[in-house]
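1. Sequence below, structure please.
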Amino acid sequence: MSDPVLALALIALLGIAAQWLAWRTQTPAIVFLLLAGFLVGPATGLIAPDETFGVFLKPMISIAVAIILFEGGLTLNFAEIRETSAAVRRMIIIGAPLTWGLGFLAAHNLAGLSVETSAVISGIMVVTGPTVIMPLLRTARLPRRPASLLRWEAIIVDPIGAIFAVIAYEGAVSLAQGDGLLEIAMRLGGAIVIGTIIALATSRLIAAAFVRGLVPEFLKAPLILAAVVIAFGATNIVLEEAGLLTVTIMGIAFANSRLASLEELRRFKETITIVLVSGLFIVLTASITLGDIMQIGVRDLLFLGALLLVIRPLVVLSTTLGSKLTWKERILCAWIAPRGIVAVAVSGLFAASLVEHGVEDAGRMVPLAFLIVMVTVVLHGFTIRPFSNWLGITRAEPPGLLIVGGSPWSTALARKAAEMQMPVLIADANWNHLSPARRDGIPIYYGEILSEAAEHRLDMAQYGALIAATDNDAYNALVCTDLGPEVGRSQVFQLGRTRVQDGDGHADIERAERHQLHFTVGGRTLFRDGMSYTQLQRMLAEGWVFSRTRLSEEFGYDDFLASRDPETKVLFILKTNGRLAFSTTAERVNAGPDDVVVSFGPPVKDVVERAEENHSHKPVDTPHGK
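-> Next up, the predicted model:
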């Protein structure tokens, strides 16, 4: 395909299709992107990027990689690192440099790569991609400790690995030019100093302009995107490819700047990054020829084996020694380390530049990077769950509850779930809505639950059910639709739709139809009579409370219903097997002995006496969920 416009259109179509398939199947997107690139490249020859885009190919890849690395830097918030476990910090501070050093020895001695190429490829392979590890963690449903370590390692090491790769590249170029140790040190020091100065100056200047109101809201995200490209190009003029270091540090600086508009920036960059990552990966895959694939030999496989079976276990087991992780959890983390799109993107960019500087074997980096990415994604993706089952690593706690929408009713429900030792979290993008939960010490997530940032920071695998409980019916349906594949379509619920009232307090159906959206998707409606947000908040204000009652052989579910006010609403039942069964408009729940019923209703008065009079036995209201 010689027409660049048609080629870009096809790449965009395949990229978005791959991302959609990944979302539908809860599979890492890199798998479908790899298949798409191979299909239009080596398999059919439909797209030959070198011929189609010509001299514009390298600048396109450079800018795309720069924006991707800036996005990676935006995830590195130092305050969040301090909140992580000591094992995570040791994995980053000690483990990442150790992985780089051992990887260099393996690449040079086992794969037979030159010193220059070994330094760069080993720096790149430090990165474990967050876009790859997150879907794996969701399907494996690991315990909290190993899941947290793997997730935070992927997030934090993403920009750090990019910095390693840039430093290695600058050193490799100096070696290729025959520079001495002094020149190499000056080049590396110059890359770090120049990149840091330009990055900090640009981020401080933009932050000051934002704070003083010199930039309107609609221009903030485009201005930062333009600043990334400008800073990248300006640094490259001074020192070749040091612009990648600049934009990575820029992302880190913005992530720690506490800008009020940072959340909007993250949403904007998510859109841009998804498009760029999808397109770039397809282009790089299509650039590989069958000859490149045939060049993969035994020495490359030895390097791959060393990464998986020697270096990774050695680094993880040594850095997590003495941590709270059990030995089984440490072994699992020592096995799981899938590489992602950043590894391929950076290797593709640096390979071409090193070849131009006379490093002949640098061309091996791209097929080797693809080999490592493909094998680790497939191997770890198919083995993480069976391996964790074989080790006997399962979640001990009951399924958690994720509540989207902060309110007094949500806080009361979360408080009751916490009393039952259930993992619970309230998410909301409005800080004031979370105030009651924060005062009660309930875990919260402040931000957009549908954003990529939430996907990276939240361990969705620990939540067995989701309740969308905001005052916006359309948003509730959107949350249930979007998060349904992750939590489970049968375990996403939303409050009943709000009815519009006329002047007499009666439901105005005509106005309701005008002002509400109609949904064919969304979650199941909570409660048998579909209580709305407004109704629930009013009932709570009138004194309604949540209660939990453990049933027994003597006191069954029918006895429980008879002992309560007829208006009492059963919300869910915690079954003896740990499953949560919710009461909805379409399903009436049932319960057996030892099940725990969680209900919402008027305060229970003289329940014990009524139960004794009517049934000659009494309910067991368990104060601690026992």
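
2. use CA for all of it now, contacts and neighbours both
-> OK.

3. in the chain, which residue is closest to the centre?
-> Geometric centre of the chain, nearest residue: H456, 2.5 Å, by CA atoms, centre = their mean.

4. contacting residues around that residue?
-> The contact partners of H456, by CA atoms under 8 Å, 6 or more residues apart in numbering, come to P130, M134, R151, I155.

5. Looking at those, which are in helices?
-> Those of the contacts of H456 mapping onto helices are P130, M134, R151, I155, per DSSP state H.

6. gap between the last one and T84?
-> Spelled out, it's I155. 12 Å (CA to CA, to the nearest Å).

7. Of these two, give the one with the bigger neighbour count.
-> Between I155 and T84, I155 has the larger neighbour count (other CA atoms under 10 Å), namely 25 against 14.

8. Surely that one and G129 touch.
-> Yes. The criterion here is CA atoms under 8 Å, and I155 meets it with G129 at 7.4 Å.

9. just to revisit the earlier point, distance to S410 added to the ones in helices among the contacts of H456, as TSV?
-> TSV is the format used below for those (distance: CA to CA, whole Å):
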residue	distance to S410
P130	30
M134	27
R151	28
I155	30
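
10. Let's compare: structure for the following, please.
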Amino acid sequence: MEPSFHSIEWVFLGILVSIFLYALLTNAISKTILTLPIIFMVVGHVSSHPLGMLAEPEVLDVGKRLLAEVTLILVLFSDASRVQFKSLRMNFAVPLRMLIVGLPLTIGLGMIVALLLNPGAGFAMALLTAAVLTPTDAALGQTVLSSEDVPENLRQTINVESGLNDGLVLPFVLFGAILAATGIEGAQSHGLAFAATTQVVLGPLIGIALGWGFAKAMDVARSRGLMAEASGGVAFLTIAFSAYVTSELLGGNGFLAAFVAGMVFGNTYKHDIHFIGEFMEGVGQLLTMLAFLIFGALLLPLGLKHMTWNAVALAISFLTIVRMLPIWLSLTGSGLAAREKLFLGWFGPRGLASILFTLIMMDEFDFPGEEELLACVCMTVFLSIILHGISAAPLSKWIGSASQTPSKPIGESND
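-> Have a look, this model is predicted:
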């Protein structure tokens, strides 16, 4: 029986109450094994039936796509804007190792595992699967990032890596989707390959131009007293979405443009960019809540419907060996203790980026094995939400107490 209008109203009221209670009890919740993703995934799953009956599947797909795009644009821009090139050169040797060495190794090992578990899927789907499951999510690691038990250098490393890897993995995701789509009979592979190359080249160029231009314009306005500091949040929205829309209009990839624009803006703008962090703590957190709620309500049931033992094995592999071995190898010779390498390897939770990439690629391209990909992503994110959520607090205390023992200096191997 379809839910009545009043029952749907009760569901929405329950969701609003859940959001309010989370805001009310944020500090108390942070001391438990519960996390924002766990709570809103459960809320979404509980309300999955009435929410799924709100509209036709096509209308719901449009809504999911819109939420995914808006959230991903803001996350890519804001994360990239907080990475300063000067600090990156001086202090970020460890996250750079993880990004430059660990990320490609993760994608490569992930492709091998995906092919071994499902050889019939082919190279392209293995690449796409590995790419969408490689980026990590700071939202799932918030307990670690805010814990005073975790040494500052480890928190900074996790924050920088999760902030940059979703943008860096975008070309791999795009090419994987393009190659998978060309595998369909009748697909125009030459046209798709040319379009992909154009997107990867034009997107960053447009991001550089707009990020630099907007930063210079805001500098002039602030220096002459023309711009109020409080309007920074509005400017942030304008820049992020302008980069995306302009790139899409000119044939580039809008997400790459938003990511690069954020990085250029953050390193060009001479005034404080705290307004971006303040905005994302409010509106950004609400979008994150809605994204995990939609995941629990509309994606997880669909993923579970197509679940196989191969998908479960792939999810476990990506959360353990596929993530942890490349990170360990990338940190060889870094001077970090074995426990710190294991800690950084384990806290590579999968969440928002994997969900959003999968939604957008499935909507943008037609490729075989979409149901299997969705099942793999859903199981990986589901297990990550649970396992990383419940292990964050105890492992943070463990690494804090273990780190009281002095480590060797950076550059002296602890292997």
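
11. Superposed, what's their TM-score?
-> TM-score for the superposed chains, counting by TM-score structural alignment, normalised by the length of structure 2: 0.80, backed by 390 aligned residues with a CA RMSD of 3.4 Å.

12. among the contacts of H456 of structure 1, who's most crowded?
-> Counting neighbours by other CA under 10 Å, P130 comes out on top of the contacts of H456 of structure 1 with 27 neighbours.

13. what's the distance between the nearest residue to it once chain neighbours are set aside and R330 of structure 1?
-> Closest residue in space to P130 of structure 1, ignoring its immediate chain neighbours: A154 at 4.9 Å, by CA to CA, 6 or more residues apart in numbering. Plainly put, A154 of structure 1 is 16 Å away from R330 of structure 1 if you go by CA to CA.

14. same thing with F387 of structure 1?
-> 12 Å.

15. A231 of structure 1 now?
-> Separation of A231 of structure 1 from R330 of structure 1 (CA to CA) stands at 41 Å.

16. ok, back up a step: so between F387 and R330 of structure 1, which is more surrounded?
-> Neighbours were tallied for F387 of structure 1 and for R330 using other CA under 10 Å; the higher tally belongs to R330 (22 against 16).

17. buried ones in stretch 77-88 of structure 2?
-> Using 16 or more other CA atoms under 10 Å as the test for burial, stretch 77-88 of structure 2 gives F77, S78, D79, A80, S81, R82, V83.

18. and for it, what span of structure 1 is it aligned with?
-> Stretch 77-88 of structure 2 corresponds to residues 70-81 in structure 1, going by TM-score structural alignment.

19. Let's see the distance spanning the matching stretch from one end to the other.
-> 18 Å.

20. ok, residues contacting it?
-> 89, 155-156, 158-159, 228, 247-256, 266, 269-270, 273, 453.

21. do that again at 7 Å, thanks
-> With contacts defined as CA atoms under 7 Å, 6 or more residues apart in numbering, stretch 70-81 of structure 1 is touched by 155-156, 158-159, 247-252, 254-256, 269.

22. of those residues, closest to I94 of structure 1?
-> I156 (13.1 Å; CA to CA).

23. The closest one - nearest residue in space that isn't next to it in sequence?
-> L76 (5.7 Å).

24. how about that neighbour, secondary structure?
-> Secondary structure state of L76 of structure 1, per DSSP: H, G, I helix; E, B strand; the rest coil, is coil.

25. Now do the helices in the stretch 251-400 of structure 1.
-> 262-287, 290-294, 298-306, 312-319, 327-335, 341-356, 365-391 (DSSP state H, counting those that start in this stretch).

26. Could you name the helices and strands sitting against the fifth one?
-> I take that to be helix 327-335 of structure 1. helix 144-176, helix 312-319 (3 or more CA pairs under 7 Å, 6 or more residues apart in numbering; DSSP states H and E).

27. Contacts only, for A124 of structure 2.
-> By CA under 7 Å, 6+ apart, A124 of structure 2 lies in contact with G176, L179, A180.

28. Determine how far stretch 353-373 of structure 2 lies from the middle of the whole chain.
-> Distance, stretch centre to chain centre, for stretch 353-373 of structure 2: 15 Å (CA atoms, centre = their mean, to the nearest Å).

29. Buried residues, that stretch. List them.
-> 353-362, 366-368, 372-373.

30. With distance to E56 of structure 2 added, can I get the buried residues of stretch 77-88 of structure 2 in JSON lines?
-> Formatted as JSON lines, those follow (distance: CA to CA, whole Å):
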{"residue": "F77", "distance to E56 of structure 2": "32"}
{"residue": "S78", "distance to E56 of structure 2": "33"}
{"residue": "D79", "distance to E56 of structure 2": "34"}
{"residue": "A80", "distance to E56 of structure 2": "36"}
{"residue": "S81", "distance to E56 of structure 2": "38"}
{"residue": "R82", "distance to E56 of structure 2": "40"}
{"residue": "V83", "distance to E56 of structure 2": "41"}
